[in-house]
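Peer 1: Quick one: sequence plus predicted model below, questions after.
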Amino acid sequence: MMTRVVVIGAGPAGLVAAIRLAEGGARVALLNKGTGGLQLGQGTLDILGYGPDRVERPLDALAGFAEAHPGHPYGVLPADLVARSANYLRDLVGPALLVGDAASNLQLPTAVGAVRPTALASPSMTAGACVDGARFVIVGLRQLKDFYPELVVGNLVRTDLPGGGRLQARAAMLDLPAREGEIDSTGLTYARALDDPAYRKRFAQAVKAVVEPGETVGLPAVLGLDDHNAWSEVAEAIGAPVFEIPLPPPSVPGMRLNRALTARAKAAGVRVVPGSKVTGFRASGGAVDSVQLATAGGDRDFVADAFVLATGGFESGALTADSYHNVHESVFDLPLRRPEGHLVHGDYWGDPQPLFTIGVEVDEQMLVRHPGGDPVYTNLYAAGGILAGATRWQEKSGEGIAVASAVRAADSILAAAATATDQGAAS
């Protein structure tokens, strides 16, 4: 008998869980109130960037990091699972969107000129690896918001690189509107313009005019939205290596990943139900029976055999806090694991804020459990940003946790369904 699963949330954890479940034979409904968190990211897959020192080989560092951080999600997500899950995501979206080796971090520039460690990245970014002796020209667009090449260069050239040494960089600015007469454009506007081969040709000619021999060209990450070969065509026309630098959210590389995974989910048979919020649930006998979705025509019940909570944390509204620092999970009102003492401290540059380690606790199968105790419901799993114990943006661990926990939750559900089927056949 085909198992029915409801996945709540369409960020990286929800999409990966839904795809893996559907490909494993489950009948899946993916419920999401918004567009998911992928577009807030960089279009890369971070496993572990800081622990607290910069990490060069994340898989090798995971066991020690988990031991030093009791209660961290990596305590129940071993390195081999993280590696398999990263490779699974890479295979889902294909080499046009993600390349690299989960065992080794790339060091890539950000839109403020910092050097950021990440495990998997778009092939349009990898020529920007920050290594000793690299020569970059960082090219900006006068009409584009939120990208200032002088800022990127000023920070890059004074940075001691993780592998030692420094790089060379200079800035250039082009006057090249994405649309005729427009003087204040977003990255998305440019990405759509660069999907057009004619505009792409003009763009490449303008960039080529400012490139010197031996330079690698850094551009804002706007080189096409739907055309995943746009960046390589630009590089070929310029005659020099090109790399994209992700902008502040919303991120065009994140949008590419989101579109690819959503399309893969639909192709796998996932029923995607967007734009509505889960407002309640029903449970009996220690298990969740259904969730209620608020729609224009009234509440709708989604009945399932298993549920995956992949709603994120505070940033998505999955966790809420009142003025007394009481924190609540918004769908199932689950018990949360929270640190002792004050949840917020005043040292901005000091230790991580304890507030952001609050979340649900899970066992090794990703079943939500009472902190230190038994499962809350026998068929409720969790994955991604709702899990307790991680400060993802400081650790640079968010996508690694999301994808590994999603794969583990999906595999646990499929294994439980197979066991139930075998037992039913035996009886």
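Peer 2: Structure's in. What do you need?

Peer 1: all contacts plus neighbour counts: C-alpha atoms, from now on.
Peer 2: Noted.

Peer 1: And Phe281, how far from Gln394?
Peer 2: 34 Å (CA to CA, to the nearest Å).

Peer 1: Please read the previous query as pertaining to Thr262.
Peer 2: If you go by CA to CA, the gap between Thr262 and Gln394 works out to 28 Å.

Peer 1: of these two, who's got more company?
Peer 2: Using other CA atoms under 10 Å as the criterion, Thr262 and Gln394 rank with Thr262 on top: 21 against 14.

Peer 1: Surely the more buried one is in contact with Ala17?
Peer 2: No: assessed by CA atoms under 8 Å, Thr262 is found out of contact with Ala17, at 11.7 Å.

Peer 1: Look at Tyr381 and tell me its secondary structure.
Peer 2: Classification of Tyr381 using DSSP: H, G, I helix; E, B strand; the rest coil returns strand.

Peer 1: Please tell me how far it sits from Glu361.
Peer 2: Tyr381 is 10 Å from Glu361, where distance means CA to CA.

Peer 1: so what sits against both of the two?
Peer 2: Common neighbours of Tyr381 and Glu361 (criterion: CA atoms under 8 Å, 6 or more residues apart in numbering): Val368.

Peer 1: Now Val16: which helix or strand?
Peer 2: Element membership of Val16 [criterion: DSSP states H and E] is helix 12-23.

Peer 1: likewise Leu219?
Peer 2: Here Leu219, judged by DSSP H and E, is contained in strand 216-220.

Peer 1: packing partners for that strand?
Peer 2: strand 135-141, strand 242-245 (3 or more CA pairs under 8 Å, 6 or more residues apart in numbering; DSSP states H and E).

Peer 1: following it, which helix or strand comes up?
Peer 2: Using DSSP H and E, the helix or strand that directly follows strand 216-220 along the chain is helix 230-238.

Peer 1: buried sites along that next one?
Peer 2: For helix 230-238, the neighbour count (16 or more other CA atoms under 10 Å) marks 230-235, 237-238 as buried.

Peer 1: mind putting those residues in JSON lines, distance to Val137 included?
Peer 2: Listed next are the buried residues of helix 230-238 as JSON lines, based on distance: CA to CA, whole Å:
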{"residue": "Ala230", "distance to Val137": "19"}
{"residue": "Trp231", "distance to Val137": "16"}
{"residue": "Ser232", "distance to Val137": "17"}
{"residue": "Glu233", "distance to Val137": "18"}
{"residue": "Val234", "distance to Val137": "15"}
{"residue": "Ala235", "distance to Val137": "13"}
{"residue": "Ala237", "distance to Val137": "16"}
{"residue": "Ile238", "distance to Val137": "13"}
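
Peer 1: Okay, one more to line up with it:
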Amino acid sequence: MTAQPPLAGIKVVDYSHFLAGPYLSRCLAGMGAQVIKVERPTIGDAGRTHPYFIGDESGFFLQQNMGKKGICVDVKKPAGMAMIRKLVEDADVFVENYRPGALTRLGLGYDDLKRINPRLVYCSLSAYGHTGPKSAKAGFGLIAEAMSGAMAQLGVPGNPPPLLRIPIADMYAGIHGVAAVCAALLGRANSGKGQHIDLALYDCMVSMHDYAIQCFTLSDGEELPEQVGYDLPTSTVYGVFPAKDGHLVVAAQVDDAWKRLARLIGGEALAADQRFHSSAGRNRHREEALGLIKAWTLAQPSASACIAALEAIDVPCAPVQRIDEVLADPQIEARGMVMEQDHPTLGKIRLPNLPFRFSGHSPSPMGIAPRLGEHNAEVARSLGYSDDEIAAMAEDGVLYQQPART
């Protein structure tokens, strides 16, 4: 394997906070980019105050900001703004996720920074994007999930839609940002020029619809996807089923898989029943088909017994796992999806890994997320500041550093 990661030599200024932006820049760091996280005195990234906490450390912040250098600069002071502008001079990427216009008013908008560095790829993430009637509105992932039509399809008919306990909109926008940044860097190799990437959480959620929008538009508004509960009415059998000790999912919506499943749960008679031999037929007789499967799963001694029987006939299925079961899964261990870090005060900590795998590069362990202002002096020196100048900026409040870990 080669020693160089794919983004080695790429310098990223991470001026983002909380989740979508920090996740984007964490991914870039995981692929080898040098990421310098910029925070404000004396609070820093709002993610530092987000649970789960161990001591005074936020697990949320540790996860989304590993592998980065951290500086804490007061950009409202002229010397602080000068330092950020110097940082941008040779940067490749600038990431921000503030409300549109906020950084322009500060003097760090795209037009401001491209004058300093025309090769800069400037990536903005926001709730609604930088154009349109809602662009000035504040928003979080929850807002985009609700607005997008995705939430309206979740849950049991007649009940309020549930919250997804994973931040789909933020993470999806973040990973779209990774793709867009890499594409812009590739384009820059030909044009020599950077550009502004404008990503909206709302747009990203709407783009995720694989069925609902086409269903509505191609039916001239006749079909409006709504809450369906525990299965998909248009893809029988594809859903969640109860067992005596838990739940499992079964994906037997394909004709051949259904026939194998039918033979298992109802013998040759059910396997030969022509009513269920096509997707349209299974959908028409959905309740009967689902009832037969539920009766079978509940008659088995356990969810694992159901899964063993289904896997034996090559019907796709899986247990609905809790997080403790996920962490104990040998597949997750084999893929290295939970990483271990040596934290200077917490000892060994375990956090989710990134899913990227490259045949030509074996990633090295990522560094612990920085304390607030931890790398002020190191980064300032790399920009040409003397130790005396750095000390003066700290004395003047331009630079702030949280006390060292003890």
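Peer 2: Good, I have the coordinates. Please read these numbers as outputs of a predicted model, since none were measured by experiment.

Peer 1: TM-score for these two?
Peer 2: Scored against TM-score structural alignment, normalised by the length of structure 2, the superposed chains reach a TM-score of 0.25; 164 aligned residues with a CA RMSD of 6.8 Å.

Peer 1: burial measure for Thr419 of structure 1, as a count.
Peer 2: 12.

Peer 1: can you tell me the helix or strand for it?
Peer 2: Taking DSSP H and E as the definition, Thr419 of structure 1 sits inside helix 398-426.

Peer 1: What is that helix packed up against?
Peer 2: helix 12-23, helix 79-93, strand 380-382.

Peer 1: rerun at 10 Å
Peer 2: If you count contacts as 3 or more CA pairs under 10 Å, 6 or more residues apart in numbering; DSSP states H and E, helix 398-426 of structure 1 packs onto strand 4-8, helix 12-23, helix 79-93, strand 306-309, strand 380-382, helix 392-395.

Peer 1: and these as JSON lines, adding distance to Leu319 of structure 1?
Peer 2: Formatted as JSON lines, those follow (distance: least, CA to CA, whole Å):
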{"stretch": "strand 4-8", "distance to Leu319 of structure 1": "14"}
{"stretch": "helix 12-23", "distance to Leu319 of structure 1": "16"}
{"stretch": "helix 79-93", "distance to Leu319 of structure 1": "25"}
{"stretch": "strand 306-309", "distance to Leu319 of structure 1": "12"}
{"stretch": "strand 380-382", "distance to Leu319 of structure 1": "14"}
{"stretch": "helix 392-395", "distance to Leu319 of structure 1": "15"}
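
Peer 1: returning to that earlier point: ranking the helices and strands packed on strand 216-220 of structure 1 by burial, who's on top?
Peer 2: Mean neighbour count (mean count of other CA atoms under 10 Å) peaks for strand 242-245 among these, with a mean of 26.

Peer 1: In whichever helix or strand comes after that one, which residues are buried?
Peer 2: Remark: after strand 242-245 of structure 1, the chain's next helix or strand is helix 252-267, criterion DSSP H and E. Judged by neighbour count (16+ other CA under 10 Å), helix 252-267 of structure 1 contains these buried residues: 252-262, 264-265.

Peer 1: Take those and write them to a markdown table, including distance to Ala121 of structure 1.
Peer 2: Output for those, formatted as a markdown table (distance: CA to CA, whole Å):
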| residue | distance to Ala121 of structure 1 |
| --- | --- |
| Val252 | 13 |
| Pro253 | 9 |
| Gly254 | 11 |
| Met255 | 14 |
| Arg256 | 12 |
| Leu257 | 11 |
| Asn258 | 14 |
| Arg259 | 16 |
| Ala260 | 15 |
| Leu261 | 15 |
| Thr262 | 19 |
| Arg264 | 19 |
| Ala265 | 21 |
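
Peer 1: tell me the two of these that are most distant?
Peer 2: Val252 and Ala265 (19.9 Å; CA to CA).

Peer 1: before we move on, the earlier item: do you know which of the helices and strands packed on helix 398-426 of structure 1 lies nearest Val152 of structure 1?
Peer 2: For those, the distance to Val152 of structure 1 is smallest for helix 392-395, at 20.2 Å, taking CA to CA.

Peer 1: Would you mind listing the buried residues in the closest one?
Peer 2: Residues of helix 392-395 of structure 1 classed as buried: 392, 395 (neighbour count, 16+ other CA under 10 Å).

Peer 1: re the thing from before, angle of the helix holding Val16 of structure 1 against helix 398-426?
Peer 2: 30 degrees (axes from the mean of the first three to the mean of the last three CA atoms, to 10 degrees).

Peer 1: The following helix or strand past helix 12-23 of structure 1 vs helix 252-267, what angle?
Peer 2: The element immediately downstream of helix 12-23 of structure 1 (helix or strand, assigned by DSSP H and E) is strand 27-32. Orientation check (the same axes, to 10 degrees): strand 27-32 of structure 1 against helix 252-267 gives 150 degrees.

Peer 1: so strand 27-32 of structure 1 versus strand 4-8, what angle?
Peer 2: Using the same axes, to 10 degrees: strand 27-32 of structure 1 against strand 4-8 is 10 degrees.

Peer 1: which secondary structure elements does the helix or strand just after strand 27-32 of structure 1 contact?
Peer 2: Counting by DSSP H and E, the next helix or strand C-terminal to strand 27-32 of structure 1 is helix 58-68. Contacts defined by 3+ CA pairs under 10 Å, 6+ apart place helix 58-68 of structure 1 against helix 79-93.

Peer 1: Tell me which residues of the helix it packs on come out buried.
Peer 2: 79, 81-83, 85-90, 92-93.

Peer 1: just these now: which is nearest Glu23 of structure 1?
Peer 2: Nearest member of the buried residues of helix 79-93 of structure 1 to Glu23 of structure 1, counting by CA to CA, is Leu92, at 11.3 Å.

Peer 1: quick one on the thing from earlier: export the helices and strands packed on strand 216-220 of structure 1 as TSV, with columns for distance to Arg202 of structure 1.
Peer 2: Listed next are those as TSV, based on distance: least, CA to CA, whole Å:
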stretch	distance to Arg202 of structure 1
strand 135-141	13
strand 242-245	16
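
Peer 1: So which of these is nearest Tyr190 of structure 1?
Peer 2: For Tyr190 of structure 1, the closest of these is strand 135-141, at 9.8 Å, according to CA to CA.

Peer 1: Which other helices and strands does the closest one contact?
Peer 2: Checking 3+ CA pairs under 10 Å, 6+ apart, strand 135-141 of structure 1 ends up next to helix 149-156, strand 168-174, helix 197-208, strand 216-220, strand 242-245.
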